[in-house]
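[1] Fold the following and give me the result.
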Amino acid sequence: MAKRNTYFEDEVVHKKIDIKQFGRILKYIMPYKHIFIIVCVLMLVSACTALLPPMLLRYVINDVVVEKSMAKLFYVVCGLVFLAATDIGLTYAQQRMMGQMGHSVIADMRKDIFYKLQELPFEYFDNRPDGKIVVRVTDYINDLANFFTNYVVMFLVYLVKIVIVTIFMLSLSPELTIIVVCTVVPMMALVFLLRYKIRRRFAWHRAKLSNRSAFLIETIMGEKIVKNYNRVEKNKSIYEDLHNQSVNVWWGIVKLNNLNTPIVEIFWNIGTLCLYGVALYLILNGSSQVDAGTVVAFISYMGLFSGPLTQIAIIIQQMAQVSSNLEQVFDTIDYEVQIKDEEGDVSLDNVKGQVDFDNMTFSYEDDINILENMNLHVKPGETIALVGPTGAGKTTIINLITRFYDVTGGSVKIDGNDVRKVTLESLREEVGVLMQDPFIFKGTVMENIRYGRLDATDEECIAAAKYIYADEFIGRLPHGYDEELEERGEGLSAGEKQLISFARIILKNPSVIILDEATSSIDTETENMIQKALDVILSEKTAFIVAHRLSTIRNADRILYIADKGIAEEGNHRELMEKRGLYYQLNSSNYIK
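    Got it, this is the predicted structure:
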């Protein structure tokens, strides 16, 4: 398992543009290639029409003014109006179509990353704060949407516009074209250098924003603990520090960005003066190519030449930021899912509930085994309790049964079938898990009970709730089973949330049931009721129980004391107490109540 990244550690980001990342976007663009082609054509036509007004102005100055022809002036004005209207119409059409295509592409990418999150192993989530995962799915994708909606095609258009403007200028006057190029090229060299420095800081800023978001989400999720442990002021201090880091980097970006306008204006004024000076010199020396109209046209073309170059510098800066975002997004999409269905996997059917650990070894990190060469054979219908010190591997054992993780060595089998050779859907239909912290989704009580069996009728859901004595408290809710629950079951007690989760697993009716500290949040009275129901439920099921309450485990068929990378002691409650070993000491220390 890789080292976990935290909110105070910057994610590793590449500072260079990775063209391969953009190449992968073609896969998302291909379904909309007809829109893409139309947009490209519209934008190229729009770029060409933008180059005609300076030629008309040249004609006005050189011919219309000299001839004082109002008719020609009228036609020129009509031409300018037509070109302006055409440019507005083309720009509107291409922006609308590009926006449609860009958002469709990003929508497809959003679906891909969400679908992948549903498949990713626990290891992926263990190694990253929730906030940094959320940032990838939201902020980074939003940046991509903005880029592909506004910049992708424009980049190509600006390149073409530069070429066309250069051809136009050369056709009018090579001498003045040289002046424009000699002015714009050094200006753009400084602009590109400036954008390069800004681009590097954008990568740092993005990492700082990710850190801040990670801490923010962690604090929201642990709000009650924050207040209970008087961490409000300390957390304010941590947030202020993370926020200041982000702001300081951002102000560095702003200061550099503010240099852009002075640089452009200085070179623009120098270029304009040089252009007028050289033009005047050529006119006074009788040049046939340079006249007043040509000079005015060149001033316009200098703007049309430098403007796209400036925009290209900005787009390249955006490309670098987007490339880094793409890297993080594709890191999620490409993350190798090793726990998945393979060809030839079988479906678990008619499960009796025999579970075997054969010479099983497991490690979260290379060369650091949590469990080593462990053997355990559980008969159908047998109840196994797991006790032992924290970190010994109790939860790991049950996670291997559900295949939340895969064994490093040996095997885990259900009814003789290696869990790595059966379909995940059938495995998790037959193995039900009740966690210490039950998760309640936003929705009605009925929807939460039905979560694992969408085909269940209302009557079946109600029967499951009655079976576990949840019907009593549900009946007290204003709308009963139709009561709308808030996210994480806000407003319900810990015991009430756990009762709903018990009803959920009863409705699912798995062959193997795992209780991971599932009754620790329930009061004694509620536990007594649930214990009666569990005695009936577990009597026909294979069960694994991780618990600290003696009442939960003393009736187990076997109790396993997990320590030293395996099973240190094994037996029922009476046998282990008579042995006066590790389990006896655990009881004596009140670890088990």
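
[2] can we go C-alpha only for contacts and neighbour counts from here?
    Fine.

[3] Trp251 is in what secondary structure piece?
    Taking DSSP states H and E as the criterion, Trp251 maps to helix 232-258.

[4] by contact count, what packs against that helix?
    Secondary-structure packing of helix 232-258 (3 or more C-alpha pairs under 8 Å, 6 or more residues apart in numbering; DSSP states H and E): helix 174-221.

[5] Mind giving me the packing neighbours of the helix it packs on?
    Short answer (3+ C-alpha pairs under 8 Å, 6+ apart): helix 174-221 packs on helix 130-135, helix 152-172, helix 232-258, helix 260-284, helix 292-333.

[6] By residue count, tell me the biggest helix in the protein.
    When the chain is parsed with DSSP state H, its longest helix is helix 70-119.

[7] how distant is it from the center of its chain?
    28 Å (C-alpha atoms, centre = their mean, to the nearest Å).

[8] Counting neighbours, what do you get for Gln498?
    Counted with other C-alpha atoms under 10 Å, the neighbours of Gln498 add up to 25.

[9] Excluding sequence neighbours, find me the nearest residue to it.
    Counting by C-alpha to C-alpha, 6 or more residues apart in numbering, Gln498 lies nearest to Pro438, which is 5.7 Å off, once chain neighbours are set aside.

[10] and if you look at Gly475?
    Counting by C-alpha to C-alpha, 6+ apart, Tyr481 is the residue found nearest to Gly475 once chain neighbours are left out, at 7.5 Å.

[11] before we go on, could you also do this sequence so I can check it against the first one:
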Amino acid sequence: MARNKKHLERFQYTEDNAIEKPFNWTQLLRLLKYVRPYTKTLLPIAIVAMLVSTLVRMFVPVIIGRVAFDVAIADENIRLLVWIVIGISVMYLFNYVGNLLRIKYVNILGQNVIYDLRQHLFSHVQRLSHRFFDTKSAGSILVRIMNDINSLQELFTNGIINVLMDIVLLSGIIVLLFALSPKLALAVLIIIPIMFYISTKLRRNIRRSWQTVRIEQSKLNSHLNESLQGMRITQAFAQENENAEYFEGINTTNFQAWNDASRKSAMFRPFVEMSNAVGTVILLAYGAHLILAGDITIGTFVSFSFFLGMFWEPISRLGQMYNQLLMAMAASERIFEFLDEQPNVKEKENAVEIMDMKGHIEFDRVQFAYDDKRIAIPDLSLEMKQGETVALVGHTGSGKSTIANLISRFYDPTEGRVKIDGIDLQDATIESVRSQISVVLQDTFVFSGTIMENIRFGRPDAEDEEVKEAAKVVGADDFIERLPEGYFTEVEERGNILSAGERQLLSFARALLADPRILILDEATSSIDTETEMRIQEALNKLLEGRTAIMIAHRLSTIREADRIFVLQDGKILENGSHEELMEREGEYYELVKSQFQMLDAI
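    The predicted structure is shown next:
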């Protein structure tokens, strides 16, 4: 767990920087831009409905106080009183309809905005370079796309319209209070500046608390994702108790962060209620004095009583809304951090499409470093001719996979150029390059779905017969037909119902169905038994005709038939040639083959 603790400390250091940032109004406006597509459809309906219900709420107290009490009741005018009751009933009917439409359309608006934002974030993350995924865990990315965006749901479904409604209501009440009695309005509202001052002092602490909650949630989700993915390793080393203890520590910290944020946020509502109580006492005492002095009527006092009860309600909601806004800002900071992330592998505006790739590959004085401390390739020049099968061998860290990644343009060279058919890959569109290259990795990924869908992944428009033919070519047809529903068998997450060898055969079929011009096999036969490997080798001999193939393998028996073999060390080419030529030289390749045969003899 020491490794996990160090990772957690590093995560704490990088994430805590966000807490010290001031409230970012530009970021809020940026967030509200996602509402823009609905400003001509859903939003106007919601605003009109809100205005109708708000106006009803503002004018009913005036009618009750100034008309019902001061006129109808004072003059004992029963007929007028009946009409007032009917009129108020009709107004409340409009209020009901307005609230119904407001709630309906703000929820539709909010769900649409959340959908758009999540879609935008996922689409953006998909287009980020491999370097981004080298530094971010799957758990932390999952938290941004799911939890952080869910935190914005309340803001968009209720917050925006409710804020407008409360601002309109508060503004209207203040105007009406001063219109009814300036003296009583000043007396009742004297508590507002004091309340505003104290609430302002609370903002920084509340904001910091909710940002801490987001950080602790991210840690919890990241660790949970890692633990679930590594459950077999945890059980293999009997580390369940220690892992549970470590999870309990993270869970407890998350629990305490939520409690702290909730406690600070909960302080606002009692403070508003206390202010309401003070205002009520002032209304009773000073209002009674003004009535006795003849400055106001009983009806005005009644209207004030209604308005005072209504006045603190939107203030309380605005306080709660402010807490929601702080949570939303804490989440949006993390969302926009990902949206502001730019791919390291960028496509030029005038990038050209490689329409019919031939497969001639050149490395021209290429240098590449993953970071300042890891120089993978210091200076490399090589050529892979069209239709040639090239093998890359060498010890771990020699640069084999890095070369494959540069050909697929998962990374761009630090210096120099990687060219296909004479075109610098940095001048070509990424899609036109990758769509004509298939990669089979050592760690094969199988998606949830059927066998048929997994093979068809690289070429969605392929016919069923084409899928089956690709599976037959690589020898996957035998085990697929033995499955309960054949090609339409549902595989579990990551293909757990299949063996490692079967998953690799599946990835072979997927890659070959895509009909690539360049095929990269990165330790692709490492999990396949010798008999299956021989079958695949026969299929590959036919399949690789007319295609450029790059084979990366530690098992040297798989590359004997390669046209050329490059022996690498520390990103440099020690020697190259055919298997026979390299064996005759008795150099580094000879020693590698010799050591593997000695290991086999020892077994």
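
[12] Mean deviation, the longest helix of structure 1 versus structure 2?
    After superposition onto structure 2, helix 70-119 of structure 1 sits on average 2.1 Å from its aligned residues (mean C-alpha distance after the TM-score superposition for structure 1).

[13] Show the secondary-structure elements that that helix is packed against.
    The helices and strands touching helix 70-119 of structure 1, judged by 3+ C-alpha pairs under 8 Å, 6+ apart, are helix 19-29, helix 33-49, helix 52-59, helix 141-150, helix 292-333.

[14] Compare those helices and give me the one nearest Ser589 of structure 1.
    helix 292-333 (45.6 Å; C-alpha to C-alpha).

[15] Could you tell me where the next helix or strand after that closest one falls in structure 2?
    Next along the chain after helix 292-333 of structure 1, taking DSSP H and E as the criterion, comes strand 355-365. Aligned by TM-score structural alignment, strand 355-365 of structure 1 falls on residues 361-371 of structure 2.

[16] Check the mean deviation of that stretch from structure 1.
    With mean C-alpha distance after the TM-score superposition for structure 1, stretch 361-371 of structure 2 departs from structure 1 by a mean of 0.9 Å once superposed.

[17] Show me the contact partners of that stretch.
    Contacting residues not belonging to stretch 361-371 of structure 2 are listed as 375-386, 407, 412-422 [C-alpha atoms under 8 Å, 6 or more residues apart in numbering].

[18] Over to stretch 111-126 of structure 1?
    For stretch 111-126 of structure 1, contacts defined as C-alpha under 8 Å, 6+ apart pick out 1, 4, 137, 329, 332-333, 335, 337-340, 404-405.

[19] Same list as before, those that is, but in TSV and with distance to Phe357 of structure 1 and neighbour count included.
    Formatted as TSV, the contacts of stretch 111-126 of structure 1 follow (distance: C-alpha to C-alpha, whole Å; neighbours: other C-alpha atoms under 10 Å):
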residue	distance to Phe357 of structure 1	neighbour count
Met1	22	11
Arg4	29	13
Val137	38	20
Val329	38	23
Thr332	32	20
Ile333	33	18
Tyr335	29	15
Val337	23	14
Gln338	20	12
Ile339	18	16
Lys340	20	17
Phe404	15	16
Tyr405	14	20
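
[20] Count the neighbours of the residue nearest to Gln498 of structure 1 for me.
    By the criterion of other C-alpha under 10 Å, Pro438 of structure 1 has 20 neighbours.

[21] so it, which of the three states?
    For Pro438 of structure 1, the assignment made with DSSP: H, G, I helix; E, B strand; the rest coil gives coil.

[22] what's around the aligned partner of Ile141 of structure 2 in structure 1, how many residues?
    If you follow Ile141 of structure 2 across to structure 1 using TM-score structural alignment, you land on Ile133. Ile133 of structure 1 has 19 neighbours, counted by other C-alpha under 10 Å.

[23] With distance to Ile225 of structure 1 added, can I get the helices and strands packed on helix 70-119 of structure 1 in CSV?
    Listed next are those as CSV, based on distance: least, C-alpha to C-alpha, whole Å:
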stretch, distance to Ile225 of structure 1
helix 19-29, 41
helix 33-49, 52
helix 52-59, 67
helix 141-150, 32
helix 292-333, 30
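
[24] Out of those, flag the one nearest Glu425 of structure 1.
    Of all these, it is helix 292-333 that lies closest to Glu425 of structure 1, at 21.5 Å by C-alpha to C-alpha.

[25] and that closest one, which stretch of structure 2?
    Counting by TM-score structural alignment, helix 292-333 of structure 1 lines up with residues 298-339 of structure 2.

[26] what's the mean deviation for the matching stretch versus structure 1?
    Stretch 298-339 of structure 2 sits 2.5 Å off on average (mean C-alpha distance after the TM-score superposition for structure 1).

[27] hmm, back to that, got a ChimeraX select line for the buried ones in the contacts of stretch 361-371 of structure 2?
    The ChimeraX selection below is limited to those of the contacts of stretch 361-371 of structure 2 classed as buried (16 or more other C-alpha atoms under 10 Å):
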select :375,376,377,379,380,384,385,386,407,412,413,416,417,418,419,420,421
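
[28] Just the ones of the contacts of stretch 361-371 of structure 2 in strands?
    Judged by DSSP state E, the subset of the contacts of stretch 361-371 of structure 2 located in strands is 375-384, 415-420.

[29] Among those, find me the one that's closest to Ser432 of structure 2.
    When these are compared for distance to Ser432 of structure 2 (C-alpha to C-alpha), Ile420 wins out at 11.5 Å.

[30] Looks like the closest one contacts Met355 (just checking).
    No. If you go by C-alpha atoms under 8 Å, Ile420 of structure 2 and Met355 don't touch, sitting 11.8 Å apart.

[31] Could you export the helices and strands packed on helix 174-221 of structure 1 as CSV, including distance to Val431 of structure 1?
    Putting these into CSV (distance: least, C-alpha to C-alpha, whole Å) gives the following:
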stretch, distance to Val431 of structure 1
helix 130-135, 27
helix 152-172, 49
helix 232-258, 40
helix 260-284, 62
helix 292-333, 28
